[in-house]
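Colleague: Please find the sequence and the predicted model below.
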Amino acid sequence: MAGIPPKPWPTGKAMQLEPLVRRVLAPNPSPYTFTGTQTYIVGLGDGCAVIDPGPDEKEHLLALDAAIGEEHVCAIMCTHTHRDHSPAAKTLAARTGAAIVGCAPLVIDSNLPRSDEAFDPTYEPDRVMEDGERMTGPGWTLTAVATPGHVSNHLCFALEESGALFTGDHVMGWSTSVVIPPDGDMGDYMKSLDKLYAREDRVFYPAHGEAVEKPRQLVRGMIGHRRQRENQIVRHLAEGPHEAADFVPKMYKGLDPKLHKAAEMSVTAHLIDLEQRGLVARSGDVWQTI
């Protein structure tokens, strides 16, 4: 996980990335959101779509109003329902009259510790998009690409006119995605990475961090990294039974203690995947090879 770059950041400014795409950075930086959530506006004058409207914060909504101007908002589209991505959808829909479309609603009530954002209970889509479904507007077409793993309802959106893919939290240039059980699923996440690797997108626009100009190269590296972590877990289990927390100091040397819980959750996701594949077993909190 990369460190957050020094300020100033372009918070609140509409950045033109390509003819059909603008980006507005929300004021919600953190160790898990990098410099903040990036909202994308797709369209060129006659009508636009807003992707991942972000947190329901006055400063960010005013920045979106300024970026959109008098343009008609055709749709508000959400990749998933973590609270740094979808809460502004409801307010923006009330202001613009646009439909909320994209991922399915999902709220997880759990007393398990989390190291990412909690889920947004206010999200109410007018239309849930399935894999391959399209949303169209003046001069643009966005196709839903189902990518469960980070969370079960995660979608990416492919801009057919330019070869760009809006990847939400599934693929980010600054960090690997956090996969936290019970809703985060490492097996699904790996399948979704394979799915993106098989595509030929020109560029990835993630919700956090800069654009990814060599997407297949990055995805290949991410797949290799996850397989390396899996192999580390199997090697340590060959030494004897472990609890999930036991792996962290062995596998994440020098990691900031604030990030230990995230690392433990990632290990747990790998262990559950290995269990489902019949390679490890658990008794209570203790894991061992079969």
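Modeller: Great, that's in hand.

Colleague: CA only for contacts and neighbour counts going forward, please
Modeller: Will do.

Colleague: In this structure Thr141 contacts Phe157, no?
Modeller: No: the pair formed by Thr141 and Phe157 falls short of the contact definition of Cα atoms under 8 Å, at 9.4 Å.

Colleague: So which of these two has more stuff around it?
Modeller: Phe157 (29 against 18; other Cα atoms under 10 Å).

Colleague: any idea which helix or strand comes after whatever helix or strand that one lives in?
Modeller: If you go by DSSP states H and E, Phe157 is part of strand 155-159. Of the helices and strands lying after strand 155-159 in sequence (DSSP H and E), the nearest is strand 164-168.

Colleague: can you list contacts of that next one?
Modeller: 52, 79-80, 154-159, 201-208 (Cα atoms under 8 Å, 6 or more residues apart in numbering).

Colleague: Kindly recompute the last result at 7 Å.
Modeller: The contact list for strand 164-168 (Cα atoms under 7 Å, 6 or more residues apart in numbering) reads Thr79, Cys156, Phe157, Ala158, Leu159, Asp201, Arg202, Val203, Phe204, Tyr205, Pro206, Ala207.

Colleague: If you compare the directions of it and strand 155-159, what angle comes out?
Modeller: If you take axes from the mean of the first three to the mean of the last three Cα atoms, to 10 degrees, strand 164-168 sits at 160 degrees to strand 155-159.

Colleague: Can you give me the neighbour number for the residue lying closest to Thr122 once chain neighbours are set aside?
Modeller: Excluding the flanking residues, the one nearest Thr122 by Cα to Cα, 6 or more residues apart in numbering is Pro87, at 6.6 Å. Pro87 sits with 24 neighbouring residues when counted by other Cα under 10 Å.

Colleague: ok, Pro87 touching Gly54?
Modeller: Yes: the pair Pro87 / Gly54 is scored as a contact, 6.2 Å apart, by Cα atoms under 7 Å.

Colleague: counting contacts, what elements does the helix with the most length in the chain pack onto?
Modeller: Longest helix of the chain, by residue count under DSSP state H: helix 215-238. If contacts are counted by 3 or more Cα pairs under 7 Å, 6 or more residues apart in numbering; DSSP states H and E, helix 215-238 sits against helix 186-197, strand 286-289.

Colleague: And the contacts of the longest one?
Modeller: Think helix 186-197. Thr147, Pro148, Gly149, His150, Val179, Arg216, Val219, Arg220, Ile223, Ala269, His270, Asp273.

Colleague: how close does the closest residue in space to the fifth one that isn't next to it in sequence sit to Thr79?
Modeller: What that stands for is Val179. The shortest distance from Val179 to any residue other than its chain neighbours is 4.8 Å, reached at His150 (Cα to Cα, 6+ apart). Taking Cα to Cα, to the nearest Å as the measure, His150 falls 11 Å from Thr79.

Colleague: For these two, indicate the residue with more neighbours.
Modeller: Per other Cα under 10 Å, whichever of His150 and Thr79 has more neighbours is Thr79, with 29 against 25.

Colleague: another structure for you, compare them:
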Amino acid sequence: MSEPIAFDTRFDAPHGVAVTLSPLLRRVVAPNPGPVTFTGTCSYVVGRGTVAIVDPGPDDPAHVEALLAAVAGESVGHVVVTHTHRDHSPAARAIVAATGARLVGCGPHRPASVLPDGVANPMEASGDRDYRPDLEMREGDAIAGAGWSLVAVETPGHTANHLAFALPEERALLSGDHVMAWATTFVGPPDGAMGPYMASLSKLLAREDDVVYWPGHGGPVTEPRRMVRAILAHRRQREEAILARLRAGDSAVPEIVANVYRGLAPALHGAAALNVLAHLEDLAAREVVRVEGPLSLAARFAMA
């Protein structure tokens, strides 16, 4: 039996306050708590003097004001975005306008999978489709300031365009929403895809230099490789549970959710359904299961 994930939900950082985490990192938490954002989005200031702001957060004037106050008297050279969900990227526009910084990071929002005609996009409201970077970063691309650098690590899965950023001077990884300490990452079509997500986890597991992750929500991941191994095992167990339900006769996503996620809070049922759909999409691509009709939350599934 694999070791259970050791979640850490002890996080009481106040909203709007710049907290020093390390010589090169400060964090400001946005006031957007919720079922999938935990206590709010974590925005990071990297460096001193000439700085970068990573994941500026939602379109919230109070959060923008708090970030600008945190860097008062400093030069913001870059605003860096890990991915284009609306809790991470929209504030970039206001901060770029106020500072003249260069907007860099992930590419424009795009789906991981294409839904058939006539099938509604359940993630339509989540994507920041106005985001356009001055520089789209790819694997290994880097930006730098005085005494610091950020190196892009492609980690698709939560979204198709997701990047993490290594801070080699502190052996740290700003992991965005790919790996967090407080909960497993949401992966749901069409924004996200389970196959790339699992591959990205395996990729991070092979990185031996990272000793801490600073995620997009919640506190640090202090044993990152142990956490990644546990998440990989958890996802494989979830896949086996879904397959067991298909073998037992379940064929629809709501049936599978009801049986696999017993006792889940009602507010999380929608996210659980999309997680199940992501697993089923991956299983169908691997020809382990078959889909009856277009891939959607209303589709029927069976063992291949």
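Modeller: Okay, I see it. Treat the numbers as computed from the prediction; the structure is a model and nothing was measured.

Colleague: thinking again about what came up before, comparing the strand holding Phe157 of the first structure with the second structure, how large is the average distance?
Modeller: Once fitted to the second structure, strand 155-159 of the first structure is off its aligned match by 0.2 Å on average (mean Cα distance after the TM-score superposition for the first structure).

Colleague: if we can go back for a sec, the residue nearest to Thr122 of the first structure pairs with which position in the second structure?
Modeller: In the second structure, the residue paired with Pro87 of the first structure according to TM-score structural alignment is Pro90.

Colleague: residue range for stretch 167-185 of the second structure in the first structure?
Modeller: Going by TM-score structural alignment, stretch 167-185 of the second structure sits over residues 159-177 in the first structure.

Colleague: show me the residues around whichever residue in the second structure pairs up with Val286 of the first structure that make contact.
Modeller: The alignment partner of Val286 of the first structure in the second structure, by TM-score structural alignment, is Arg300. Counting by Cα under 7 Å, 6+ apart, Arg300 of the second structure makes contact with Ser251, Ala252, Val291, Glu292, Gly293.

Colleague: got it, and Pro105 of the first structure?
Modeller: Pro105 of the first structure neighbours (Cα under 7 Å, 6+ apart): Thr81, Tyr123, Glu124.

Colleague: helix or strand for the last one, which one?
Modeller: When you say that, I think you mean Glu124 of the first structure. Counting by DSSP H and E, Glu124 of the first structure is part of no helix or strand.

Colleague: Aligned to it, what sits in the second structure?
Modeller: Using TM-score structural alignment, Glu124 of the first structure lines up with Arg132 in the second structure.

Colleague: Can you classify the residue lying closest to that match once chain neighbours are set aside as helix, strand or coil?
Modeller: Closest residue to Arg132 of the second structure apart from its sequence neighbours, by Cα to Cα, 6+ apart: Pro108 at 5.7 Å. On the three-state scheme (DSSP: H, G, I helix; E, B strand; the rest coil), Pro108 of the second structure is labelled coil.

Colleague: Now do Pro108 of the second structure against Leu173 of the second structure, distance only.
Modeller: 22 Å.

Colleague: returning to that earlier point: could you tell me the end-to-end distance of the match of stretch 167-185 of the second structure?
Modeller: By Cα to Cα, one end of stretch 159-177 of the first structure lies 22 Å from the other end.

Colleague: which parts of that stretch are buried?
Modeller: Of all the residues in stretch 159-177 of the first structure, those buried under the rule 16 or more other Cα atoms under 10 Å are 159, 162, 164-175, 177.

Colleague: mind listing what the closest residue to Ser175 of the first structure other than its chain neighbours touches?
Modeller: Nearest non-adjacent residue to Ser175 of the first structure, counting by Cα to Cα, 6+ apart: Met1, 4.8 Å away. By Cα under 7 Å, 6+ apart, the contact set of Met1 of the first structure is Trp174, Ser175, Thr176.

Colleague: does the first one count as helix, strand or coil?
Modeller: Secondary structure for Trp174 of the first structure, judged by three-state DSSP, is coil.

Colleague: I'd like to check which residues are in contact with it.
Modeller: Counting by Cα under 7 Å, 6+ apart, Trp174 of the first structure has contacts Met1, Ala2, Gly209.

Colleague: In the second structure, which of those residues still touch?
Modeller: Retained contacts for those in the second structure, judged by both residues aligned by TM-score structural alignment, their matches' Cα atoms under 7 Å, are Ala2, Gly209.

Colleague: name the element Met77 of the first structure belongs to?
Modeller: With DSSP H and E as the test, Met77 of the first structure turns up in strand 73-78.

Colleague: how about the helices in the first structure?
Modeller: 58-68, 88-96, 186-197, 215-238, 244-251, 260-276.

Colleague: what does Asn28 of the first structure align to in the second structure?
Modeller: In the second structure, Asn28 of the first structure lands on Asn32 (TM-score structural alignment).

Colleague: how many other residues sit next to its match?
Modeller: 17.

Colleague: What of the one 4 residues further on?
Modeller: As a burial measure, Val36 of the second structure scores 15 neighbours (other Cα under 10 Å).

Colleague: can you check Ala238 of the first structure too?
Modeller: Neighbours of Ala238 of the first structure using other Cα under 10 Å come to 13.

Colleague: so what's it up against?
Modeller: So Ala238 of the first structure contacts Thr289 (Cα under 7 Å, 6+ apart).

Colleague: Quick one: map it onto the second structure.
Modeller: Using TM-score structural alignment, Ala238 of the first structure sits opposite Arg247 in the second structure.

Colleague: Equivalent analysis for Glu57 of the first structure, please.
Modeller: In the second structure, Glu57 of the first structure lands on Asp60 (TM-score structural alignment).

Colleague: Give me the distance between the nearest residue to Ala88 of the first structure once chain neighbours are set aside and Ala281 of the first structure.
Modeller: Nearest residue to Ala88 of the first structure, sequence neighbours excluded (Cα to Cα, 6+ apart): Asp56, at 4.1 Å. Separation of Asp56 of the first structure from Ala281 of the first structure (Cα to Cα): 43 Å.

Colleague: Just give me the match in the first structure for the residue nearest to Arg132 of the second structure.
Modeller: Checking TM-score structural alignment: Pro108 of the second structure goes with Pro105.
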